[in-house]
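Engineer: next come a sequence and a model predicted from it.
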Amino acid sequence: MTETRSTCPYCGLGCGVIIESKGKQITGVRGDPDHPANFGRLCSKGATLHLTASAAITAQARLLQPLQRLHRGGATQAISWNSALNLAAERFASTIAQHGPDAVGFYISGQLLTEDYYVFNKLAKGLIGTNNVDSNSRLCMSSAVAGYKQTLGMDAPPTCYDDVAHAGTIFIVGANPAYAHPVLFRRIEEARQANPNLKLIVADPRRTDSADVADLYLPILPGTDV
């Protein structure tokens, strides 16, 4: 059996995992006790991560080559990568020729690197001539960016996990880490046990699991949290 250290791909907590594999098949995943993000802890999704790599699942979910559907509702047929790329380029070119560059757009992943965003923007704005480039990074993080800059002065949370143990007050706004980030919430629970004076404040339209254990719950009106 081979063991490989890696990072859980799910939420942004960045938990370290140790992947157990036999040949090309992943057989198990456990938390990395030496990783500073989680110290071996995993949530239910992380602990069952290896199940998504089972042969039965990957055979159904992983696409190994391009598929083309000749007409809506019809069966797909395998084509080569060159054919798929040529088809995409031809469709883009014909649409632009008929309707102009603003008839096409790019909606790209929030998981791309900065360099990848640069390439897509150069392709859209520099080559095609359209500003129609968007991603879930803007839709998901625009309110967070505004909040960070107004309250903390920068477009990033200028903290680290170790700060939880030294905090006097923790203010959670529109998030439910007790449910969504349980590994991080364990840190908050431990910090409260070590420091009974630590106050936890939660602002959320819904009374979440995090709000249930807060010292102060602020039930803001639905629709006013965005």
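Structural biologist: All right, it came through fine. Residues are numbered from 1 along each chain as shown.
Engineer: going by C-alpha atoms from here, please, whenever you check contacts or count neighbours.
Structural biologist: Noted.
Engineer: return the set of buried residues in the helix or strand encompassing Arg138.
Structural biologist: Following DSSP states H and E, one finds Arg138 within helix 136-151. Using 16 or more other Cα atoms under 10 Å as the test for burial, helix 136-151 gives Tyr148.
Engineer: who touches the helix or strand containing Leu85?
Structural biologist: Here Leu85, judged by DSSP H and E, is contained in helix 81-99. Applying Cα atoms under 8 Å, 6 or more residues apart in numbering, the contact partners of helix 81-99 are Gln65, Pro66, Gln68, Asp102, Ala103, Val104.
Engineer: which other residues reach the helix holding Arg138?
Structural biologist: Here helix 136-151 makes contact (Cα under 8 Å, 6+ apart) with Tyr107, Ile108, Ser109, Gly110, Met154, Asp155, Ala156, Pro157, Val226.
Engineer: pretty sure the third one contacts Val133?
Structural biologist: No. In this structure, Ser109 sits apart from Val133 without contact. The criterion is Cα atoms under 8 Å, and the distance is 10.9 Å.
Engineer: putting a second one here so we can go through both:
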Amino acid sequence: MTEPISTTCPYCGVGCGIRATVAKGAVEISGDPSHPANFGRLCSKGSALGETTDLDGRLLYPEIAGQRVGWDRALDLVADRFGELIAAHGPDSVAFYVSGQLLTEDYYVANKLMKGFIGSGNIDTNSRLCMSSSVAGHKRAFGSDTVPNAYADFEQASLIILTGSNAAWCHPVLYQRIVAARAENGTRVVVIDPRRTQSCDIADLHLPLRSGTDAHLFNGLLAW
């Protein structure tokens, strides 16, 4: 058994601290009790992280029509198909939708290929899809794309508002902190969501707005 390695769970944005230990060829995962995000707690995904480290079910080499082929043949096929489409319909007939887990250098190369070489602006990422509205709001409100709060605020807050967020399912470790803050400090919880989710179980007030009317609520709060 190796010495535990402190690292971070890669799944959601909570960033829980984990400790990974290699024993008998397998990776054992436990929560890091000293990490300020989760204090040793893990959700079901984080707890099962060790099961994702083996090679079973992974694509380890290129395949065409289910048959293993060499990299040269696979790359030639992709390039030929792209070339045929662009020749017939122009550069805007192709697009890239890339992962939110890429590194900055990977994004640069992908954008260079699509915009600089192919000549199209048709490239988007999960990062922009998820965070573009947040970035715009932070820059207008604070002048920078910087999240202005910290997890420790949960224990200090007298009111927590969940807007369109089912934290009980999506961020269960943080949800546990909200539950604890409510029990220990009397923190009030408001959930703004058209659906009644599990997060509503601890809500002092649930506002089930009709879809598309949330802007009216927020504009009203600004004017109140």
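Structural biologist: Arrived safely, thanks for sending. The structure displayed is predicted, hence computed values, not measured ones.
Engineer: give me the mean deviation of the helix holding Leu85 of the first structure from the second structure.
Structural biologist: Here the mean offset of helix 81-99 of the first structure against the second structure after fitting is 2.3 Å, by mean Cα distance after the TM-score superposition for the first structure.
Engineer: so the helix or strand following that helix corresponds to what in the second structure?
Structural biologist: Counting by DSSP H and E, the next helix or strand C-terminal to helix 81-99 of the first structure is strand 106-108. In the comparison with the second structure, strand 106-108 of the first structure aligns to the range 96-98 (TM-score structural alignment).
Engineer: which one in the second structure is aligned with Arg207 of the first structure?
Structural biologist: Using TM-score structural alignment, the equivalent of Arg207 of the first structure in the second structure is Arg196.
Engineer: quick check: that match touching Leu209?
Structural biologist: No. Between Arg196 of the second structure and Leu209 there is no contact under Cα under 8 Å: 10.6 Å.
Engineer: what does the match of strand 106-108 of the first structure contact?
Structural biologist: Contacts to stretch 96-98 of the second structure, defined as Cα under 8 Å, 6+ apart, come from residues Met114, Asn122, Ile123, Asp124, Thr125, Asn126.
Engineer: sorry, back to before: okay, Ser109 and Val133 of the first structure: which has more neighbours?
Structural biologist: Val133 (16 against 13; other Cα atoms under 10 Å).
Engineer: residues in contact with the aligned residue in the second structure for that one?
Structural biologist: The alignment partner of Val133 of the first structure in the second structure, by TM-score structural alignment, is Ile123. Ile123 of the second structure is in contact with Ala95, Phe96, Tyr97, Val98, Asn111, Met114, counting by Cα under 8 Å, 6+ apart.
Engineer: if we can go back for a sec, please state the offset of the match of strand 106-108 of the first structure from the chain centre?
Structural biologist: Distance of stretch 96-98 of the second structure from its chain centroid, counting by Cα atoms, centre = their mean, to the nearest Å, is 16 Å.
Engineer: one more: stretch 31-45 of the first structure?
Structural biologist: Distance of stretch 31-45 of the first structure from its chain centroid, counting by Cα atoms, centre = their mean, is 18 Å.
Engineer: may I see the buried residues of that stretch?
Structural biologist: For stretch 31-45 of the first structure, burial by neighbour count (16+ other Cα under 10 Å) applies to Gly31, Asp32, His35, Ala37, Asn38, Gly40, Arg41, Leu42, Cys43.
Engineer: strands of the second structure, start to end?
Structural biologist: Taking DSSP state E as the criterion, the second structure carries its strands at 5-8, 17-23, 26-31, 63-64, 67-68, 96-98, 123-125, 159-163, 188-192, 205-207.
Engineer: turn the ones you listed into CSV, including distance to Leu174 of the second structure.
Structural biologist: Below are those laid out as CSV (distance: least, Cα to Cα, whole Å):
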stretch, distance to Leu174 of the second structure
strand 5-8, 15
strand 17-23, 13
strand 26-31, 14
strand 63-64, 41
strand 67-68, 44
strand 96-98, 28
strand 123-125, 26
strand 159-163, 12
strand 188-192, 13
strand 205-207, 19
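Engineer: nearest to Glu51 of the second structure, out of those?
Structural biologist: Closest approach to Glu51 of the second structure among the strands of the second structure is made by strand 26-31 (7.6 Å; Cα to Cα).
Engineer: how big's the offset between that closest one and the first structure?
Structural biologist: Looks like 1.8 Å for strand 26-31 of the second structure (mean Cα distance after the TM-score superposition for the first structure).
Engineer: that strand packs against which elements?
Structural biologist: Applying 3 or more Cα pairs under 8 Å, 6 or more residues apart in numbering; DSSP states H and E, one finds that strand 26-31 of the second structure contacts strand 17-23, helix 44-47.
Engineer: show me what counts as buried in stretch 149-159 of the first structure.
Structural biologist: Using 16+ other Cα under 10 Å as the test for burial, stretch 149-159 of the first structure gives no buried residues.
Engineer: so what's Ile18 of the second structure up against?
Structural biologist: With contact taken as Cα under 8 Å, 6+ apart, Ile18 of the second structure is in contact with Ser6, Thr7, Thr8, Cys9, Ile29, Ser30, Gly31, Asp32, Gly40.
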